[in-house]
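S.K.: Sequence first, then the predicted structure, then my questions.
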Amino acid sequence: MTSPGYDQARVERRRREHERQAVVFGVLIAFLAVCGIFALAVYSGAISSPFNRPFMTVGASAQKTYPVPCLPAVEGQPDGALPIAYTQVEVRLLNASTETGLAGAHETVLAERGFTILEKGNVPLMLQESEIRFGTKGTVQAYTLAAHFPTMRLVLDDRGGKAIDLLIGADFDPPLDIEDVDLAADQPLQNAEDCVPADSIEPEQRVKQATEDDGDAVRPAK
C-alpha cells in the first residue's frame, strides 16, 4: 500500500513533465508557424530568399562586369566588320581554374577549325566564367572566336597587337558544334548587346601568364 506522500510526489513529477512537454511543443509550434509565414512571404515575393544566389565554384573569384566594345568600322566593309579567317586569329589558351587539361581540350577543337594557337598556359587567378581578353586591334578577332561558344565574356584590355587570350574558367562552356556556329565569311558580325564604343572604355590591365615564380598559381595546362 502506497503512502499519501509518495502519491503526491508522483503527481507533482507528472505535472512538471507535462509542463515541460507543453513548453517544448509550444516552442516547436511557434517555430513552425514562423517558418510557414517566412516561406509564404518568399513565395509571394514580399521578401527575397537569402538562398537565391548563384552557385560559386570554390576558390573562384566573383567576376566584375565589364563594358563590351562594339565592332570597329572596317575599311572596305561598309555593311559591318566581317569575320576574320580562322587562320588569322591568334589565340593564347590560358587556364583560369584549378581544373587540369582545359587548355589542351580547347586546343584540340579550335586547332582543328583552323585557329592559330600561339601557346597554352595558366594565369594566376581563378575565374568562374570564361573570358576572351583582347586589345582594340583584336576586337574583330575576339568576336570571331566568341561566336564558337554559347556564351562568352568579352573584356577589353590594354595590350597592343591583334593576338587574343581565351581565359578558361571553372564553369566553361565547350565550343559549339561547328554546324551550330552562326558565322559566314560574307555576313557581317553582330555587335554584342549593349556594346559601347571602344574609345569610351577604360581598358583593363592585361593579365600576365603565370610563371614558375608564381608557385601554386602554375598548374598543368595540358
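M.R.: Looks like it came in fine.

S.K.: For the rest of this, base every contact and every neighbour count on C-alpha atoms.
M.R.: Fine.

S.K.: Identify each buried residue in stretch 76-91, please.
M.R.: Within stretch 76-91, the residues that qualify as buried by neighbour count (16 or more other CA atoms under 10 Å) are 80-84, 86, 89-91.

S.K.: ok, now stretch 17-26?
M.R.: Of the residues in stretch 17-26, none has enough neighbours to count as buried (16+ other CA under 10 Å).

S.K.: ok, residues contacting that stretch?
M.R.: Applying CA atoms under 8 Å, 6 or more residues apart in numbering, the set of residues contacting stretch 17-26 from outside is empty.

S.K.: how far is that stretch from where the chain is centred?
M.R.: Its chain's average C-alpha position is 50 Å from that of stretch 17-26, according to CA atoms, centre = their mean, to the nearest Å.

S.K.: One more: stretch 175-187?
M.R.: The gap between where stretch 175-187 is centred and where its chain is centred comes out at 23 Å by CA atoms, centre = their mean.

S.K.: Contacts for it, please.
M.R.: Looking at what lies outside stretch 175-187 - CA under 8 Å, 6+ apart - the contacts are 82-85, 106, 109, 144, 147-150, 189.

S.K.: list the contacts for the most centrally placed residue in the chain?
M.R.: By CA atoms, centre = their mean, the mean C-alpha position of the chain lies nearest to residue 129, the distance being 3.0 Å. Taking CA under 8 Å, 6+ apart as the contact definition, residue 129 lies against 63, 152-153, 168-172.

S.K.: among these, who's most crowded?
M.R.: Each of the contacts of residue 129 was scored by neighbours using other CA atoms under 10 Å; the highest score is residue 168's, at 27 neighbours.

S.K.: thinking again about what came up before, how about the contacts of stretch 175-187, which pair is most distant?
M.R.: Taking every pair in these and measuring CA to CA, the maximum separation is 23.8 Å, between 82 and 106.

S.K.: Tell me who's in contact with residue 96.
M.R.: 122-127, 130, 167-170.

S.K.: next up, a second structure to put side by side with the first:
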Amino acid sequence: MARRRREHERQAVVYGVLVAVLAVVGLGALAIFTGAVDAPFARGFTPSDPEDPFTPPCLPAVEGQPDGALPLAYGDVHVNILNATGPDGVAGIAAANRTVLFQRGFAINSVGNHTPMLNHSELRFGEQGIVAAYTLALQFPRMRLVMDAREDATVDLLVGLNFDRPLDQDAVSTGPLTNMDGCKPAAEITKLPAPTVEPPAQG
C-alpha cells in the first residue's frame, strides 16, 4: 500500500511539472507574439524582399464598387494557422496567433505546424480567397501573398521565423482594399499545388 502511494505521488509530481512547462511555453509564445517580450531572433520584414519568388494576385473587380473591393467581415475569413518557424523555432506561436485573430473575430479552422521552415510569414490561398487574404493581410505591417490551386476561400497563415506581430487593432485599415505592389491578375500567376494534407492539430 505504501509503495503504491509513493508511485501515485511520483506520478502526480511528474504530471504537475509537465502541465507547468506547457503553461510556461504557451504564455511565453503569447508574450513574444503580442510584444510583451522580444524574441532575440524575431526581426521585422524588409520593405522589399529580393528573394521573394512569388507575385501577389490583384484584387478582383467588383461591380458597383468603384473604389474596389472592401474588406470582408472578419467572421467570413476562415483561417488555418501554421507554425513554420521550424523545430527549433517558437513553440506555441501558431496558438498565439490564433488567440489574437480569434479575439478580433476571424473564423479559425485549425492550428498546426508546417514544414519546411519559412523565413518569412505568408498567406496561402486560392483564387476564391483573394479578398479574404487581403482582408487578413491588413492585420500585419507586411505580409507575403502566395496563391495556390485550392478551390475554396480558406486562407492559410504560415508564421515564419522572421514574423511580424499584428498591428494594433485601431491601426488596421477599414477602407477599400488596395492592390499590392507588383500584383498581376490571378489568371496570369503560376499557382502552387493545392494543399493535400490537413494541418496537424497542434502547434
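M.R.: Received, thanks. Nothing here was measured: the structure is a model prediction, and the numbers come from that model.

S.K.: which residues are in contact with stretch 57-76 of structure 1?
M.R.: The set of residues that contact stretch 57-76 of structure 1 without belonging to it, under CA under 8 Å, 6+ apart, is 56, 80-81, 97, 126-129, 139-140, 154-156, 170-171, 191-192, 194-198, 201.

S.K.: Need the counterpart of the residue nearest to the centre of structure 1 in structure 2.
M.R.: Residue correspondence to structure 2 (TM-score structural alignment): residue 129 of structure 1 is matched to residue 120.

S.K.: Checking its match next. Helix, strand or coil?
M.R.: coil (DSSP: H, G, I helix; E, B strand; the rest coil).

S.K.: What about the aligned partner of residue 179 of structure 2 in structure 1, how many residues nearby?
M.R.: By TM-score structural alignment, residue 179 of structure 2 lines up with residue 191 in structure 1. When neighbours are counted by other CA under 10 Å, residue 191 of structure 1 registers 16.

S.K.: Tell me which stretches of structure 1 form strands.
M.R.: Using DSSP state E, the strands assigned to structure 1 run over residues 90-95, 116-122, 131-134, 153-156, 164-168.

S.K.: okay, the fourth one sits on what stretch of structure 2?
M.R.: The one in question is strand 153-156 of structure 1. With the alignment judged by TM-score structural alignment, the segment of structure 2 matched to strand 153-156 of structure 1 spans residues 144-147.

S.K.: Now find how far off-centre the matching stretch is within its chain.
M.R.: Using CA atoms, centre = their mean, the offset of stretch 144-147 of structure 2 from its chain centre is 12 Å.

S.K.: can you tell me how far residue 163 of structure 1 sits from residue 139 of structure 1?
M.R.: Taking CA to CA, to the nearest Å as the criterion, residue 163 of structure 1 is separated from residue 139 of structure 1 by 10 Å.

S.K.: More neighbours: which of those two?
M.R.: When residue 163 of structure 1 and residue 139 are compared on other CA under 10 Å, the one with more neighbours turns out to be residue 139, at 25 against 22.

S.K.: what's the more buried one in contact with, if anything?
M.R.: For residue 139 of structure 1, counting by CA under 8 Å, 6+ apart, the contacting residues are 69, 71-72, 162.

S.K.: any idea what it aligns with in structure 2?
M.R.: Across the alignment, which pairs residues by TM-score structural alignment, residue 139 of structure 1 is matched by residue 130 of structure 2.

S.K.: Kindly report the same for residue 111 of structure 1.
M.R.: Matched across to structure 2, residue 111 of structure 1 falls on residue 102, judged by TM-score structural alignment.

S.K.: One more: residue 96 of structure 1?
M.R.: In structure 2, the position corresponding to residue 96 of structure 1 is occupied by residue 84, as judged by TM-score structural alignment.

S.K.: what's the spacing between that match and residue 9 of structure 2?
M.R.: 38 Å.

S.K.: out of all of them, which helix in structure 1 is the longest?
M.R.: Ranked by residue count and defined by DSSP state H, the top helix of structure 1 is helix 4-44.

S.K.: Next up, the contacts around residue 160 of structure 2.
M.R.: Residue 160 of structure 2 makes contacts with 83-85, 117-122, as judged by CA under 8 Å, 6+ apart.

S.K.: hmm, which of the residues you listed are the buried ones?
M.R.: For the contacts of residue 160 of structure 2, a neighbour count by 16+ other CA under 10 Å gives the buried set as 83-85, 117-118, 120-122.

S.K.: that older thread, skipping its backbone neighbours, what lies nearest the residue nearest to the centre of structure 1 in space?
M.R.: In space, and not counting its chain neighbours, residue 129 of structure 1 is closest to residue 169: 4.7 Å by CA to CA, 6 or more residues apart in numbering.
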